[in-house]
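**Student:** Please work out how this folds:
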Amino acid sequence: MNLAIFRLAVCCGLRVSEIGSLRLRDVYLVRPRPHIRIPRGAAKGGKPRTVPLWWDAGTLADLTAWKEQRLAEGAKETDALIASRRHGGALSRYTLRKRFLTACKCLGNSRVHTLTIHHGRHTFISHALAGGRSLAEVRDAAGHANVSITSG
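**Tutor:** Predicted structure coming up:
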């Protein structure tokens, strides 16, 4: 679960509120363009968007495995993608942040205390641009209103 949260933040650029509100049905794994659909109610400013998963094979593989595991455990497509094993409900923002930091512990304790899930969004944007994606593609995936926010 911690790896899935890390991937959603750092490799997909999702906000903590978006991670918490994702449903299994929002993760489309159909080729050739697997993606995550951020629905209107979950996205900042109410603007729905799609986040490509085909940009990163490792993220696609990890999120595919996580979704398959949740479905094998009996979860339905309408259930939370990231859910409590105890009661099956979506995790709180606090718990998501705590699990994100647990996934980041390999960076060392001094570094972990300075990180947030929002830093993952910045990493996603930087890596996508460094990987050759256009400003417009990254702007759309990040859900920014204009390119100046993405390039800033």
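**Student:** contacts and neighbour counts: CA atoms only from here.
**Tutor:** OK.
**Student:** what about the helices in this structure?
**Tutor:** 2-6, 16-21, 57-72, 93-103, 109-112, 117-130, 135-142, 147-151 (DSSP state H).
**Student:** what about the residue sitting furthest away from the middle of the chain, distance to residue 104?
**Tutor:** Among residues of the chain, the one most distant from the C-alpha centroid is residue 110; the distance is 24.2 Å, by Cα atoms, centre = their mean. Going from residue 110 to residue 104 by Cα to Cα, to the nearest Å gives 11 Å.
**Student:** I'd like to know which of the helices of the chain is closest to residue 50.
**Tutor:** Closest to residue 50 of the helices of the chain is helix 135-142 (Cα to Cα; 6.1 Å).
**Student:** now the closest one against helix 117-130, angle please.
**Tutor:** For helix 135-142 against helix 117-130, the angle by axes from the mean of the first three to the mean of the last three Cα atoms, to 10 degrees is 150 degrees.
**Student:** Following up with a second sequence; could you model it the same way so I can compare the two?
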Amino acid sequence: MKVWPSFLSEYKTYLKLERGLSENTIVNYVLDVEKLIQFLVENKVEVSPIDIKEEQIQYFIYTISATLNARSQTRIISGLKSFFNYLIFEGYRNTTPLELIEVPKTGRKLPDTLSVQEIDLLIGGIDLSKDEGERNRAMLETLYSCGLRVSELVSLKISDLFFEEGFIKITGKGNKQRFVPIGSSTQKYILLYKDVVRSHLVIQKGHEDTLFLNRRGRQLTRAMVFTIIKDLAVKINLSKSISPHTFRHSFATHLLENGADLRSIQMMLGHESITTTEVYMHLDRKFLSEVLNSFHPRG
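**Tutor:** Reported below is the predicted structural model:
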């Protein structure tokens, strides 16, 4: 089994340098392969990535299906396909052992959203008498008004703020950069936090340009943002299960409901494919009827 780690190391380098994927994405791809390696070790199956057969992969997938839902199985199969396609690309194999393996059918889960009133209630629940209150308000306003991923929020730099032009620069998945419009009210909350609260922190080395900091002057973790939002939901007795991504979903949905086109939303969200953005078209029939009646010549 010693041969697997060397292939995995080369694969990580390929994902980073050739495909330009983010560290988080690379970790997930590698974890998928490590699950297969762990299975082989536990079952005392000594086979290399070059020699492993379809039947052995099928048995692995059959085993994990007992404990993982269809979506998780699909994730792992996709990761393994990527790994074995890499081996073909490098000339280690001629075929992939996953060629005939089908992914389980999964229903497309519609993203949860918040109403404008619920977002106002959440932000209104922030205790502004505490220093972190100004930071939290600025963060949530930025999440909602710019549709950011939580990883993009916590890594936002002061040097990424182009307020005179009305934009912020975002480094998204695969280190791809995009410019996202930012409204004047959100700019106001960011500046209030930056100039009044952040300026009094003892900032740790390496975090001087990071916008949102914890009390120790370091970049916030994604988990901390999750906790802040969960605590606010409890505080206002919100029954929905929400996360930072809920603000991103709400951003896209509210734009769509108010007449924005999918292509513009796609660019602001940083989606590579328009089909990813189309998941936000979960509007009720009443709204769709109103659109038809308002804009169609035969409406």
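**Student:** Output the helices of structure 1 in CSV, with distance to residue 79 of structure 1 appended to each entry.
**Tutor:** Output for those, formatted as CSV (distance: least, Cα to Cα, whole Å):
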stretch, distance to residue 79 of structure 1
helix 2-6, 16
helix 16-21, 10
helix 57-72, 9
helix 93-103, 16
helix 109-112, 30
helix 117-130, 22
helix 135-142, 23
helix 147-151, 32
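**Student:** Nearest approach to residue 29 of structure 1 belongs to which of those?
**Tutor:** Between residue 29 of structure 1 and the helices of structure 1, the tightest spacing by Cα to Cα is seen for helix 57-72, at 7.0 Å.
**Student:** Packing partners of that closest one?
**Tutor:** Judged by 3 or more Cα pairs under 8 Å, 6 or more residues apart in numbering; DSSP states H and E, helix 57-72 of structure 1 is in contact with helix 2-6.
**Student:** Would you mind giving the residues in structure 2 matched to the helix it packs on?
**Tutor:** The aligned range for helix 2-6 of structure 1 in structure 2 is 136-140, by TM-score structural alignment.
**Student:** rewinding a little: what residue of structure 2 matches up with the residue farthest from the centre of structure 1?
**Tutor:** Using TM-score structural alignment, residue 110 of structure 1 lines up with residue 239 in structure 2.
**Student:** Okay, its match and residue 248 of structure 2: tell me how far apart.
**Tutor:** 19 Å.
**Student:** How much space separates the residue nearest the centre of structure 1 from residue 96 of structure 1?
**Tutor:** Geometric centre of structure 1, nearest residue: residue 8, 2.1 Å, by Cα atoms, centre = their mean. Separation of residue 8 of structure 1 from residue 96 of structure 1 (Cα to Cα) stands at 11 Å.
**Student:** Now that residue 24 of structure 1 has come up, it's in contact with residue 90, right?
**Tutor:** No - with contacts counted by Cα atoms under 8 Å, residue 24 of structure 1 stays clear of residue 90, the gap being 11.4 Å.
**Student:** residues shared between the contacts of these two?
**Tutor:** Taking Cα atoms under 8 Å, 6 or more residues apart in numbering as the contact rule, residue 24 of structure 1 and residue 90 both touch 80, 81.
**Student:** Setting aside sequence neighbours, what's the nearest residue to the aligned partner of residue 88 of structure 1 in structure 2?
**Tutor:** Matched to structure 2 by TM-score structural alignment, residue 88 of structure 1 sits across from residue 217. Among residues not flanking residue 217 of structure 2 along the chain, residue 203 sits closest, at 4.1 Å (Cα to Cα, 6 or more residues apart in numbering).
**Student:** What residues does the one you found make contact with?
**Tutor:** The contact partners of residue 203 of structure 2, by Cα under 8 Å, 6+ apart, come to 216, 217, 218.
**Student:** same question, residue 52 of structure 1
**Tutor:** With Cα under 8 Å, 6+ apart, residue 52 of structure 1 has these contacts: 12, 33, 34, 35, 36, 141.
**Student:** ok, so of the residues you listed, who is nearest residue 129 of structure 1?
**Tutor:** Closest approach between these and residue 129 of structure 1, by Cα to Cα: residue 141, at 11.5 Å.
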